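# sequence plus predicted model, see below.
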Amino acid sequence: MSYLYVAFGGALGSVLRYFLSLVIPKAAGFPWPTFVANILGCLCIGIFSGMFLKCGTLSPNLKLFLVTGFCGGFTTFSTFANENLALLQSGKIGMFIAYALASFVLGVAACAAGLYLMGFNR
């Protein structure tokens, strides 16, 4: 039964990520849709993790749905890696560095912000 929670959460996250790719343009060759999805996903996983730390009585199935399923389907490391490779192959070294560093730094900061919003300062 736990597979269904992951599957439904993943489906929801994947559809939302696809929606972002339709509404957020790739400006000047920068992969904004993936960038936004990954930063928002980091914020979400921080919030969800804080929620589960704070409320120990929440269902493990809800965690599977939100963290493993939704966040796993919404964020995408494989697309991130592929877009970085494309930037390198097209000679856009500066954009590659900016995208990789901004994704890492803002991703970690967003995850920390999510935990902070839930009352955790670790």
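Structure received. Numbers count the residues shown, from 1 in each chain.
# could you use CA atoms for every contact and neighbour count after this?
Will do.
# need the contact partners of the longest helix along the chain.
If each helix of the chain is counted by residues according to DSSP state H, the longest one is helix 93-117. Counting contacts by C-alpha atoms under 8 Å, 6 or more residues apart in numbering, the residues outside helix 93-117 that touch it are 30, 35, 38-40, 42-50, 84, 87-88, 121.
# in helices, which of those residues appear?
With DSSP H as the criterion, helices contain 35, 38-40, 42-50, 84, 87-88 from among the contacts of helix 93-117.
# alongside the first one, take a look at this:
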Amino acid sequence: MLLGMRDLLMRVLMVGLGGAIGALARYGISIWLNERDLIPWGTLAVNLMGCFLLALFLTIVLSRFSVGSFFVLAVSTGFVGSFTTFSAISVESILLMQSFIHLALLYLLLTFTFGYICTWAGCALGNLVLGTGWGERWCGKVFAGGKGND
């Protein structure tokens, strides 16, 4: 029982540590980029970077570690989980729609189109780093295949 509690505490601490770093990084980028225009570029930037980084990280790391490892939890659930945000996309889109519906639609289109592209690029780079061919491994196989996902 004690070992289980110690393991749980370590997992919680790693997610919290990663989350604190991710939240601070997101805040800094958002402050820097959101001052420049009507479109919330900071949120767009962190979400696109998050798509790329999570795909790259999971493609490389899950080929070597289990999904429950402290490092995987700290980076994927902690850092990337707090670095990116769907709720901010929703709120900022609603705010834009009140005055600039065309910008709100552009923002949503950019977010989801380039989010997918960044995820694909992260998987591609991960496979390049691993030296695996497309027929051998693609991030979809890594995320869903046997090792589980967060």
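Now that the structure is in, tell me what you want to look at. Just so it is clear, the structure is predicted and the values come from calculations on it, not from any experiment.
# so what number do they get for TM-score?
Comparing the two superposed chains by TM-score structural alignment, normalised by the length of structure 1, the resulting TM-score equals 0.90, with 121 aligned residues with a C-alpha RMSD of 1.7 Å.
# if we can go back for a sec, now the two most distant members of the ones in helices among the contacts of helix 93-117 of structure 1.
For those, the maximum inter-member distance is 36.4 Å, found between Gly50 and Leu88 (C-alpha to C-alpha).
# look at these two and report which has more neighbours.
Ranked by neighbour count (other C-alpha atoms under 10 Å), Gly50 of structure 1 and Leu88 place Gly50 first, with 21 against 15.
# so who does the more buried one touch?
Each residue near Gly50 of structure 1 by C-alpha under 8 Å, 6+ apart is listed here: 114-116, 118-120.
# which position in structure 2 aligns with it?
With the correspondence set by TM-score structural alignment, Gly50 of structure 1 lines up against Thr59 in structure 2.
# over to Ile24 of structure 1?
Here Ile24 of structure 1 is matched to Leu33 in structure 2, going by TM-score structural alignment.
# quick one: secondary structure of its match?
Leu33 of structure 2 carries the three-state label helix when classified by DSSP: H, G, I helix; E, B strand; the rest coil.
# Ala45 of structure 2 versus the equivalent of Ile97 of structure 1 over in structure 2, what's the distance?
In structure 2, the residue equivalent to Ile97 of structure 1 is Leu105, according to TM-score structural alignment. Leu105 of structure 2 sits at a distance of 17 Å from Ala45 of structure 2 (criterion: C-alpha to C-alpha, to the nearest Å).
# so which of these two has more stuff around it?
With other C-alpha under 10 Å as the criterion, Leu105 of structure 2 and Ala45 differ in neighbour count, and Ala45 comes out ahead with 18 against 14.
# counterpart of the more buried one in structure 1?
Under the alignment (TM-score structural alignment), Ala45 of structure 2 pairs with Val36 in structure 1.
# now do its match against Gly46 of structure 1, distance only.
Between Val36 of structure 1 and Gly46 of structure 1 the computed distance is 15 Å (C-alpha to C-alpha).
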